[in-house]
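>>> Sequence and predicted structure, then a few things I'm wondering about:
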Amino acid sequence: MKAIKTINGTWGGRFPLGLHANLQSTLYTLIHPITPAKLLLEASDIDTWNGGILEEMEIDREAKKAEETALLREKDDTRDEILWALIQETRLAAKSPIKENRAPGARLLIVLNTYKDIIRENYASETAHIKALLKDLDKPAAVADLTTIGQTRLVQMLRTANEEFDSLYLKRLDFDAGIKKLPSSASVRQKNDKMTATIFRHIETAYMMATSDDDRKLIGDLIDRINAAINKTKNVYNTSGKRKEDGEPKQPKEPKEPKQPKDPKPTPDPKQPEQPKKPDEKPKDPKKPDDGNPDIKLPEE
């Protein structure tokens, strides 16, 4: 009777997209150096499999970039909050019962009035104008006034928030420039899982049918490395908290995949001028009006 050696199941349908794509890439790295004929495969089989893996990895990267777009909005909200707070604190200082704060507050308010519509602007314009505002606030006279009214920390917070936003915004621009229509991740995963299972069966058969000890050892070692990679990925999945009480992983339902748009377009800048903010609406809170854009037009002091 010929010796047999089996490859473990991958649990492919259970893994999140990133972990699934990583396992597929690892398996390809282990398998493709071996001559396909020794594994009862054609070179085209390996190439087709690799094409599917690359496609899955691209879908995973696009999903991460979409998450960055949502984070971009959060970071814009953060810098708007800080800027609004700086404006409010300066207004209060200009009218403060503490006499020493009034003149510095009034002078700083003149600087801020120059940028009175800054939060209304689109992403790129707001970023540029915050940089210009910070440059004005870095002047010695402004630094002295900020120190007097105790608002140097808010200025530094605004600088940090604007830098973080700008860095992420540049990444988002790369995403918008490269966006293209991709198939659903579910269909690509299923295709790759089917291909992987077929390749595994060929490898197991090649081990059983090997005509020399050297080939049998080569294929046997490959099976051991494949199993080690699969087990490592399962351990990563298990330690992520997705386990049943008895320690065995539970088979979750496959998430529904969103439909791909017929003509995907870059995520629009929600602050673009073509969608103007309504100047006559009052904000619900000190930060944003009902439509998400504050009316911060400052009165002339």
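Received the coordinates, thanks. The structure presented is a predicted model; accordingly, all values stated were derived computationally and were not measured.

>>> contacts, neighbours, all on C-alpha from now
OK.

>>> where along the stretch 151-300 of the chain do the helices fall?
Under the criterion DSSP state H, counting those that start in this stretch, the stretch 151-300 of the chain contains helices at 152-178, 185-209, 213-238.

>>> Show me what the shortest one is packed up against.
Here helix 185-209 touches helix 17-31, helix 43-94, helix 213-238, going by 3 or more C-alpha pairs under 8 Å, 6 or more residues apart in numbering; DSSP states H and E.

>>> Second structure follows, compare the two:
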Amino acid sequence: MDEIIEIDPIGMKKLDNGQHVHFHSRAYDLVNEYEPAKIGLPEPLKTEWKGNIDTEEDIGKEVVAETLTKTMNKKNEERDRILTYIFRLIRACVFSPEDAEEKAASELALVINSYGRVQRESFDRQSSHIDGLLVDLKKTENAAHVTTLRLTSALAKLEAANGECKKLYLQSVKNPHRSNLPTAAEVRPKTDAIYNRVVFMLKAAYVSGVASVDKAALKQLAEHLNSLVDRTDKAYHQSLAQKKSAADKKKKKPDTPPQPKEPKPKKPKEGDKPDIHLPEPEAPKKPEGSGEGKKPDTGSGGGGGAPGGGSSPEITLPEE
């Protein structure tokens, strides 16, 4: 039985876009090291494969460009906020009751008036005009006024934000936006199909017996592709482990001393009476020496009556 070569499969669908294009790029580089005739691979198939890989790389750059645009917008909002603070403070201090602040603000207001519409300009023009504003405010005749209005820190932050905006703009120039690209979901299956075709043809060439085919080269290429598959699998699982670890750390709360648990009130069982004891009413106290069933003397004579004309209880003296 003729010897065959084995090229390990790899689950393409599990790879994210970056891992996917990286695998195909490295696989293409390995295949491209050999002459097509020696490995039984037609040149047009390689050309089509390379075209799909390039498209996937362009899609990846487009995603980076979109992320860069969001970053630029956020940084632009930051420098606009600082500019608004500087302009409003200067204009407000024109009415300051402090003479030094009123004078400083009046002088600086003349400087910023020519930059009043800078926040409405395009991204790159705004960067240039902010550079001019910073130069004007740092001039010798204005530096003391900046200090008086306590704007030194704000100017430093504006300069830093403007510098970052200029760097981001240069990056966007290097990564131009393309609207004619397909989606990764459309391209990836086509790239995978070409790779599967390449693997099939490499195996077929090994057992074909064609004189131009170099079996030693094919065997070596198969080993290299298997090594790439193994490395890609390991990198994928390592990426999963890192994501899981990051998610676990995010869920874990900082250590805090345990709080005492309050006892939960017991639920009364059905039929139980509430444990409530109402005070029993006290019996009215009887006057000392009064006999049961005896009526009080209702006579009107004598001064022994109770005050207010009320009757007094009957008193019996002992006999001699």
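That came in fine, so what should we check first? Keep in mind that this is a model prediction, so the values were computed, not measured.

>>> May I have the TM-score of the superposed chains?
The TM-score (TM-score structural alignment, normalised by the length of the first structure) is 0.70; 243 aligned residues with a C-alpha RMSD of 2.9 Å.

>>> re earlier: can you list the helices and strands packed on helix 185-209 of the first structure in TSV and add mean neighbour count?
Listed next are those as TSV, based on neighbours: other C-alpha atoms under 10 Å:
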stretch	mean neighbour count
helix 17-31	18
helix 43-94	18
helix 213-238	17
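
>>> which one of these lies closest to residue 194 of the first structure?
Checking those against residue 194 of the first structure by C-alpha to C-alpha gives helix 43-94 as the closest, at 9.8 Å.

>>> on average, how far is the closest one from the matching bit in the second structure?
Helix 43-94 of the first structure differs from its equivalent in the second structure by a mean of 2.0 Å after superposition (mean C-alpha distance after the TM-score superposition for the first structure).

>>> And that helix, what does it pack against?
Partner elements for helix 43-94 of the first structure (3+ C-alpha pairs under 8 Å, 6+ apart): helix 17-31, helix 99-113, helix 152-178, helix 185-209.

>>> Identify all contacting residues around the next helix or strand after the second one.
Reading on from helix 99-113 of the first structure to the C-terminus, the next helix or strand found by DSSP states H and E is helix 123-137. The contact list for helix 123-137 of the first structure (C-alpha atoms under 8 Å, 6 or more residues apart in numbering) reads 76, 111-112, 115, 118-120, 142-143, 155, 159, 162, 166, 269, 271-272.

>>> any chance of the helices and strands packed on helix 185-209 of the first structure in a markdown table, plus distance to residue 171 of the first structure?
Below are these laid out as a markdown table (distance: least, C-alpha to C-alpha, whole Å):
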| stretch | distance to residue 171 of the first structure |
| --- | --- |
| helix 17-31 | 19 |
| helix 43-94 | 8 |
| helix 213-238 | 29 |
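
>>> May I ask which of the contacts of helix 123-137 of the first structure has the most neighbours?
Per-residue neighbour counts (other C-alpha atoms under 10 Å) across these peak at residue 119, which has 29 neighbours.

>>> picking up where we left off before, how about the helices of the stretch 151-300 of the first structure, which one is nearest residue 41 of the first structure?
It is, among the helices of the stretch 151-300 of the first structure and with distance given as C-alpha to C-alpha, helix 185-209, at 7.0 Å.

>>> Would you mind pulling the contact partners of that closest one?
The list of residues contacting helix 185-209 of the first structure from outside it, by C-alpha under 8 Å, 6+ apart, reads 2-7, 12-13, 17, 20, 24, 38-41, 49, 52-53, 55-56, 59, 215-216, 219-220, 223, 257.

>>> so how far does that helix sit from its counterpart in the second structure?
Superposed on the second structure, helix 185-209 of the first structure shows a mean distance of 1.7 Å to its aligned residues (mean C-alpha distance after the TM-score superposition for the first structure).

>>> Could you give me the buried positions within that helix?
185-186, 188-189, 192-193, 195-196, 199-200, 202-209 (16 or more other C-alpha atoms under 10 Å).

>>> Dump the helices and strands packed on helix 43-94 of the first structure to a markdown table, plus distance to residue 238 of the first structure.
Shown next, in a markdown table, are those (distance: least, C-alpha to C-alpha, whole Å):
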| stretch | distance to residue 238 of the first structure |
| --- | --- |
| helix 17-31 | 12 |
| helix 99-113 | 53 |
| helix 152-178 | 32 |
| helix 185-209 | 20 |
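
>>> doesn't residue 105 make contact with residue 145 of the second structure?
Yes. With contact defined as C-alpha atoms under 8 Å, residue 145 of the second structure counts as touching residue 105 (7.2 Å).

>>> Find the residues that touch each one of the two.
Here residue 145 of the second structure and residue 105 have no joint contacts, going by C-alpha under 8 Å, 6+ apart.

>>> how far away is the counterpart of residue 111 of the first structure in the second structure from residue 50 of the second structure?
Aligned counterpart of residue 111 of the first structure in the second structure: residue 111 (TM-score structural alignment). Going from residue 111 of the second structure to residue 50 of the second structure by C-alpha to C-alpha, to the nearest Å gives 57 Å.

>>> same thing with residue 161 of the second structure?
Distance from residue 161 of the second structure to residue 50 of the second structure, counting by C-alpha to C-alpha: 41 Å.

>>> got it, and residue 69 of the second structure?
Using C-alpha to C-alpha, residue 69 of the second structure is found at 29 Å from residue 50 of the second structure.

>>> Go ahead and flag the most central residue of the second structure.
Centroid check for the second structure by C-alpha atoms, centre = their mean gives residue 250 as the closest residue, at 10.7 Å.
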